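**Q** Just a sequence and a predicted model for now, questions to come.
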Amino acid sequence: MSGLSDNPSPICLTYKLVDDLELKLDVHAPRSGQPAQGAVVPVVVYFHGGGLTVGNRRSWFPVWLSNRLTTAGCAFVCVDYRLIPPATGHEILEDVKDAIRYVAFNLNAELAKPGQGLGRISNFQIDCEAIAVAGTSAGGLCAYLAAMHATPKPRAVLSMYGMGGNFLTPHYLSPKNEVFFRGRELLNPNDFACYLHPGCHTLHPVSDSPLVYHLQSSTTPGYPANPRMLLTRLYLQLGTFLDYYTGCHEPSLSAALREPIAPLPADLVTAVDASQSQDEGATLQLKSAIPKRHIPLFPQLVASHVDWPPTILVHGSVDSAVPADESRHLHASLQRAGIEACLIIIAGEEHSFDYREGAEQRYGSPDGYFEQIVEFLINHLR
């Protein structure tokens, strides 16, 4: 087999067909000349952010992560998954599992097929025993789902300010009547009727909803033109995100959970600084209100009961979209279960800090956070 590909264009493949909906992934090849067991290379499977409601495999692409991993001789695979609504977390979980299964057991056959005038689609193969998962925001939740349920089991997990470290908090369950999300205005639910229960269930399934903004010539320049870009904020504002995530609207799961968290002290709701016995007591009280079929969608309720891979969690300390206490909470749960877990809280940073201008200069030095993160993944893929 020849050396590794230096083609910067990703290889786009369909990993799953659901009725007439093609679910796609992009394979970014290792960069030419990088040693990685000949041409059999480890792979990091990446899930995009967007609150589970918007985006695709090319949205919010983490250039800093992809460049470092492919330079180190890894393949980098970005995955589409079905979006809420009309999908729920159950369909997303199936897509996550199917994507990992495809990468492990089907991708090499596709990579070996003749390309159009290229002889082969690629000149490398995937080491199916060296798969890690990563995700940003909602993609971090997808990475958690892979950690819990995917076969083969990922070797490592990276969560960049991931959702799902603690769903059982007022951030997800309480209706909001004041600005709460990155200083942005409250939304009018009447503007989103087709995305609200019960009308949302008639929507056509979608796995690719690109980011679109109003033109500078419009009355709202730069404002999201794709309504899906606002849905997660709307569901958090209404305190019903978990209804859409689980599909449990009637009766409302959010309402059922809202009542038991109301009398709990704040430290038990976040369960970051609470003792283990207090944490377990509060968790059991809330868990009892969740139908059993939905439990696999809650990382905090499963983490200590499965063979969870080594995990690195990274979060900005002032994140208002996904509070940093979510990563603190999951980190504490993993550590109590004896699982290798590394937590990096970056002081003063908001959501999506790694996409901000100047992030490479702030965090990309040889001893910076970006290098620490990639080193963690590489060490567990070797």
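**A** Okay, I see it. Just so you know, these numbers come straight off a predicted model, no measurement behind them. Numbers count the residues shown, from 1 in each chain.

**Q** Every contact and neighbour count from this point should use C-alpha atoms.
**A** Fine.

**Q** other SSEs contacting the longest strand seen in the chain?
**A** Longest strand in the chain by number of residues (criterion: DSSP state E): strand 125-136. Based on contacts counted as 3 or more Cα pairs under 8 Å, 6 or more residues apart in numbering; DSSP states H and E, the elements that strand 125-136 packs against are strand 40-47, helix 89-105, helix 107-111, helix 138-149, strand 157-160, helix 369-381.

**Q** Give the closest residue to F105 in space, chain neighbours not counted.
**A** Leaving aside its sequence neighbours, F105 sits nearest to C128 (Cα to Cα, 6 or more residues apart in numbering; 7.2 Å).

**Q** And the one you found, how far from P42?
**A** Distance of C128 to P42, given as Cα to Cα, to the nearest Å: 8 Å.

**Q** These two: who's more crowded?
**A** P42 (26 against 21; other Cα atoms under 10 Å).

**Q** Go ahead and confirm the more buried one touches V77.
**A** No. Contact criterion Cα atoms under 8 Å: P42 and V77 do not qualify, at 10.7 Å.

**Q** Quick one: residues contacting the residue nearest in space to the middle of the chain.
**A** Nearest to the mean C-alpha position of the chain, by Cα atoms, centre = their mean, lies G139 at 1.1 Å. G139 is in contact with 46-50, 52, 159, 162-163, counting by Cα atoms under 8 Å, 6 or more residues apart in numbering.

**Q** Tally up the residues packed near the closest residue to Y369 other than its chain neighbours, please.
**A** Counting by Cα to Cα, 6+ apart, Y363 is the residue found nearest to Y369 once chain neighbours are left out, at 5.2 Å. When neighbours are counted by other Cα under 10 Å, Y363 registers 16.

**Q** What of G364?
**A** 16.

**Q** quick one: it and V374, what's the gap?
**A** Taking Cα to Cα, one finds G364 at 11 Å from V374.

**Q** again, but for R57
**A** Distance from R57 to V374, by Cα to Cα: 20 Å.

**Q** swap in D95?
**A** Taken as Cα to Cα, the span from D95 to V374 is 25 Å.

**Q** So for the two, which sits in the more crowded spot?
**A** Between D95 and V374, D95 has the larger neighbour count (other Cα under 10 Å), namely 22 against 18.

**Q** Wait, that one touches L83, no?
**A** No. Between D95 and L83 there is no contact under Cα under 8 Å: 10.4 Å.

**Q** and here's the other structure:
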Amino acid sequence: MPVARGIGRWLIVTTLLLLAALEVLLLVLVFVPLPRRPLIAAGSVLATSWCTPVLGAPALLGLLLVRALWRTRAVRSARWAGWVALTTSAVALASALAPYAAAWETARDRGEGLSLAGQFAGLNYSRGPERDRTLVYARVGRHRMKMDVWLPDGGAPRVPRPAVVWVHGGGWESGHRSQTPRWNEWLNDRGYAVFDIEYRLAPRATQLQQIGDVKCAIGWVRRNAARYAVDPARIVLAGTSAGGNLALSAAYTARDNRPRATCGGARGTAVRAVVSFYGPTDMAGMIAGGANRADPRVRAFMGGSLMTASDGFRLGSPTRLVRADVPPTLLLHGSHDRLVPVAQARELNARLTRAGAVHEYVEIPWADHAFDYNWGNWGTQIARPALADFLRVHAGQ
């Protein structure tokens, strides 16, 4: 009998400590800045995107388990394990509720609501393009640049509809068109045609060439507007992460045609408005003070160093391109972004405010980079109505 009680005690202790270790791991993934290696980054994004249920479920289980097992004689002989589990569970539960409370307050201030059931709406990510929607919009050398065309159901509208040119993310060196398909579906449901584009990736292309590729896509949509029943005066440019950077840079340099469209003289690249989801806004700030300053890949991508390619750094940094007449701008950024510091979005917001430019800044509390890959999390639930309102005002839909 004493042997059985001993085995039961250590089984209970092991269970409590494993649960505590899981909670600590989740807390680290959600809150601690970690190296951006692919596996770690994926775990951080997933844990942060589902922060409330991911932290809340094991925390509640831990509290219930501690309460139930503390009444047994076995746990009384190893109360230290119960206190460890109680502490980690309490911290995890508070950490699970804090993002929801902050998001609820942000949503309330904007006249919106949050859905708990909506947290489980699934992923907003596709492993590959929608090839049955694909066409070539430009040729640069041997490279054929493609876009996926997403059109609303119901055929051609009575009057030309607005369009969104969507630019994917991926750190300028990865990613693909139709990478976030649920945004395209959501926009289609609201009557927008979507042209989800690719662009040449680093290291084969510089950032300025990528901005030129985006301009080529805008020019193509304008030239083919009648074919898709699109109003060329109501084209909105939008992008996520690196795509947000390219979208802002292309929109802010449309008037002076720098960087130039790289597809052979595309004209008419002005857009009605521009939207950036957690995009970098200052390229010098992204590398300053780190090892990337000497990284030959960064030098190649930017066309040189901060000293030798200052014009390239300026044209690829929206904060340096601000004027009073830049297109109306919507910035959506997470306050807990561990890849593109939220300070970048705040600085662009401040400069747009000082310049008197039409813009809106939505900072999403506790959200990390790529928060919208979870279609139902608090950040995406705030971002959707914010984008809908912005498009309704500036694209008339």
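**A** Nice, thanks for sending it over. If you're wondering where the values come from, they're calculated on a predicted model, not measured in any experiment.

**Q** what's the matching range in the second structure for the longest strand of the first structure?
**A** Counting by TM-score structural alignment, strand 125-136 of the first structure pairs with residues 229-240 of the second structure.

**Q** List the buried residues of the matching stretch.
**A** Residues of stretch 229-240 of the second structure classed as buried under the neighbour-count rule (16 or more other Cα atoms under 10 Å) are 229-240.

**Q** Helices of the stretch 1-150 of the second structure, residue ranges please.
**A** 2-31, 38-49, 51-69, 73-76, 79-109 (DSSP state H, counting those that start in this stretch).

**Q** Out of the buried residues of stretch 229-240 of the second structure, which is nearest to Y100 of the second structure?
**A** Using Cα to Cα, the shortest approach to Y100 of the second structure within those belongs to T240, at 23.3 Å.

**Q** Hmm, that closest one is touching V274, no?
**A** No. Contact criterion Cα under 8 Å: T240 of the second structure and V274 do not qualify, at 11.5 Å.

**Q** What does I100 of the first structure correspond to in the second structure?
**A** Counting by TM-score structural alignment, I100 of the first structure corresponds to I218 in the second structure.

**Q** what's the closest non-adjacent residue to its match?
**A** That would be T269: by Cα to Cα, 6+ apart, it lies 5.4 Å from I218 of the second structure.

**Q** Could I get the contacting residues of the one you found?
**A** Contacts for T269 of the second structure (Cα under 8 Å, 6+ apart) come out as 215-216, 218-219, 222, 251, 254.

**Q** Neighbour-wise, which one of these leads?
**A** K215 (33 neighbours).

**Q** sorry, back to before: separation between the match of I100 of the first structure and F195 of the second structure?
**A** Counting by Cα to Cα - I218 of the second structure and F195 of the second structure are separated by 9 Å.

**Q** what sits in contact with each of those two?
**A** V165.

**Q** Around whatever residue of the second structure lines up with E371 of the first structure, how many other residues sit close by?
**A** Aligned counterpart of E371 of the first structure in the second structure: P385 (TM-score structural alignment). For P385 of the second structure, the neighbour count with other Cα under 10 Å is 16.

**Q** how about T311 of the first structure, what's its match in the second structure?
**A** Under the alignment (TM-score structural alignment), T311 of the first structure pairs with T329 in the second structure.

**Q** Can you give me the distance of the closest residue to that match other than its chain neighbours to S276 of the second structure?
**A** Excluding its sequence neighbours, the residue lying closest to T329 of the second structure (Cα to Cα, 6+ apart) is H359, at 4.4 Å. Going from H359 of the second structure to S276 of the second structure by Cα to Cα gives 11 Å.

**Q** Ok, A94 of the second structure next?
**A** To S276 of the second structure, A94 of the second structure is 31 Å away according to Cα to Cα.

**Q** These two - which one has more neighbours?
**A** Legend: neighbour count by other Cα under 10 Å for A94 of the second structure and S276, higher for S276 (27 against 15).

**Q** got the contact list for the aligned partner of the more buried one in the first structure?
**A** Per TM-score structural alignment, the equivalent position to S276 of the second structure in the first structure is S159. Residues near S159 of the first structure by Cα under 8 Å, 6+ apart: 134-137, 139-141, 143, 311-314.

**Q** before we move on, back to that, show the contacting residues for the residue nearest to T329 of the second structure.
**A** The contact partners of H359 of the second structure, by Cα under 8 Å, 6+ apart, come to 328-331, 349, 352-353.

**Q** mind checking how far the counterpart of it in the first structure is from L93 of the first structure?
**A** Under the alignment (TM-score structural alignment), H359 of the second structure maps onto A341 of the first structure. Per Cα to Cα, A341 of the first structure is found 23 Å from L93 of the first structure.

**Q** again, but for S174 of the first structure
**A** Separation of S174 of the first structure from L93 of the first structure (Cα to Cα): 25 Å.

**Q** same question, Q361 of the first structure
**A** For Q361 of the first structure relative to L93 of the first structure (Cα to Cα), the value is 36 Å.

**Q** Comparing those two, which residue is more hemmed in?
**A** L93 (23 against 9).

**Q** The more buried one and I100 of the first structure: what is the separation?
**A** For L93 of the first structure, the distance to I100 of the first structure - Cα to Cα - is 11 Å.

**Q** what touches both of the two?
**A** Residues touching both L93 of the first structure and I100 (Cα under 8 Å, 6+ apart): A146.

**Q** where exactly do the strands run in the stretch 251-382 of the first structure?
**A** Assigned by DSSP state E, counting those that start in this stretch, the stretch 251-382 of the first structure shows strands spanning 311-316, 341-346.

**Q** highest average neighbour count across those?
**A** Counting by mean count of other Cα atoms under 10 Å, strand 311-316 has the highest mean neighbour count of the strands of the stretch 251-382 of the first structure, with a mean of 24.
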